[in-house]
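>>> pasting the structure only:
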């Protein structure tokens, strides 16, 4: 059975992918009590990074926004991998978006909107969340974006 969350994503032309395999020694997500914490999710699609490099240099803000959106889809997939039914998500509590960027790039919040807006599409009002958008010098595999997620579940 397809969840209401997955139907909303499908209406937007998106689907929850298979959770990407970890690139090191960790699990994609962990449930403890009423919360699911994801590991950082990269913008992987079909096993390949959507883009590589730094935002403000090799990667444009628009491509980085798209990477944040893909990373968010992967975070949703990680959540689904431990709870099965995305309709038991009560609320997206916190998203942390890391943006590998040049020292002069200050548009991290705009890049992070790629993830935040996707959570709104997927979860409606329950997708409104606290967020940090952090500029960093480098991310794993030279990815431009990484997204972590905390959700509350029923």
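The structure has been received and is ready for your questions. Treat the numbers as computed from the prediction; the structure is a model and nothing was measured.
>>> drop to CA atoms for contacts and neighbour counts, all remaining ones
Fine.
>>> Can you tell me the centre-most residue of the protein?
residue 72 (2.0 Å; CA atoms, centre = their mean).
>>> Quick check: nearest residue in space to residue 58, chain neighbours excluded?
Nearest residue to residue 58 in three dimensions, chain neighbours excluded: residue 52, at 7.7 Å (CA to CA, 6 or more residues apart in numbering).
>>> one more structure, for comparison:
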């Protein structure tokens, strides 16, 4: 089964590629890998939420925003090489705008990791960093970036 068919089976539409908010591109290919820029939880062109996790945003909400950000990262991959070119997810880096004393970053970024597991199965198993930060662009609660291996026969 193709990854696009798997997404369809799960009822998960890929969003449009989020427009960059500064001087960068959403994704770039180098050899057999695609690196995405950090993706925020944009839904239909608007930031889904703002604030720090553990204060204005609950960890449970932030986990859903991490899922959205990961979906936006997949859209960036799809826009560059097509989602079906993905061989495996290599690395996820998640940033969590954290209120003082909040230490649940790994559970928040599980939202991204769990989505990738749903879509890619074993090929979605990845290395990961979950980092707490003071601020993120536009006041976003989370940001996610991906590194995926892609087929060398594509583009």
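The structure has been received and is ready for your questions. It should be emphasised that the depicted structure is a prediction, and the values quoted were computed from it without experimental measurement.
>>> neighbours of the residue nearest to residue 58 of the first structure, just the number please.
Using other CA atoms under 10 Å, residue 52 of the first structure is surrounded by 20 other residues.
>>> and if you look at the one 5 residues further on?
A count of nearby residues for residue 57 of the first structure, using other CA under 10 Å, gives 12.
>>> Could you find the counterpart of it in the second structure?
With the correspondence set by TM-score structural alignment, residue 57 of the first structure lines up against residue 55 in the second structure.
>>> Could you check how far the closest residue to its match other than its chain neighbours is from residue 23 of the second structure?
Closest residue in space to residue 55 of the second structure, ignoring its immediate chain neighbours: residue 99 at 5.8 Å, by CA to CA, 6+ apart. Residue 99 of the second structure sits 28 Å away from residue 23 of the second structure, going by CA to CA, to the nearest Å.
>>> more crowded one of these two?
Neighbours per residue, other CA under 10 Å: of residue 99 of the second structure and residue 23, the larger number sits with residue 99, 18 against 5.
>>> rewinding a little: wait, the match of residue 57 of the first structure touches residue 101, no?
No: counting by CA atoms under 8 Å, residue 55 of the second structure stays clear of residue 101, with 10.1 Å between them.
>>> Number of residues surrounding the aligned residue in the second structure for residue 115 of the first structure?
Aligned counterpart of residue 115 of the first structure in the second structure: residue 112 (TM-score structural alignment). Residues lying near residue 112 of the second structure (other CA under 10 Å) number 27.
>>> Which of the three states applies to residue 112 of the second structure?
Each residue gets one of three states, and residue 112 of the second structure gets helix by DSSP: H, G, I helix; E, B strand; the rest coil.
>>> what ranges do the helices span in the second structure?
3-10, 59-81, 105-120 (DSSP state H).
>>> Determine which of these approaches residue 131 of the second structure most closely.
With CA to CA as the measure, helix 105-120 is the member of those nearest residue 131 of the second structure (6.4 Å).
>>> contacting residues for the residue located most distally from the centre of the first structure?
Relative to the centre of the first structure, and counting by CA atoms, centre = their mean, the farthest-placed residue is residue 104 at 24.1 Å. Residue 104 of the first structure makes contacts with residue 56, as judged by CA atoms under 8 Å, 6 or more residues apart in numbering.
>>> ok, it to residue 144 of the first structure distance?
15 Å.
>>> top strand in the first structure by residue count?
For the first structure, the strand that runs over the most residues, judged by DSSP state E, is strand 89-100.
>>> if you line the two up, which stretch of the second structure does that one fall on?
The alignment places strand 89-100 of the first structure over residues 86-97 of the second structure (TM-score structural alignment).
>>> Then stretch 136-144 of the first structure?
Counting by TM-score structural alignment, stretch 136-144 of the first structure corresponds to 133-141 in the second structure.
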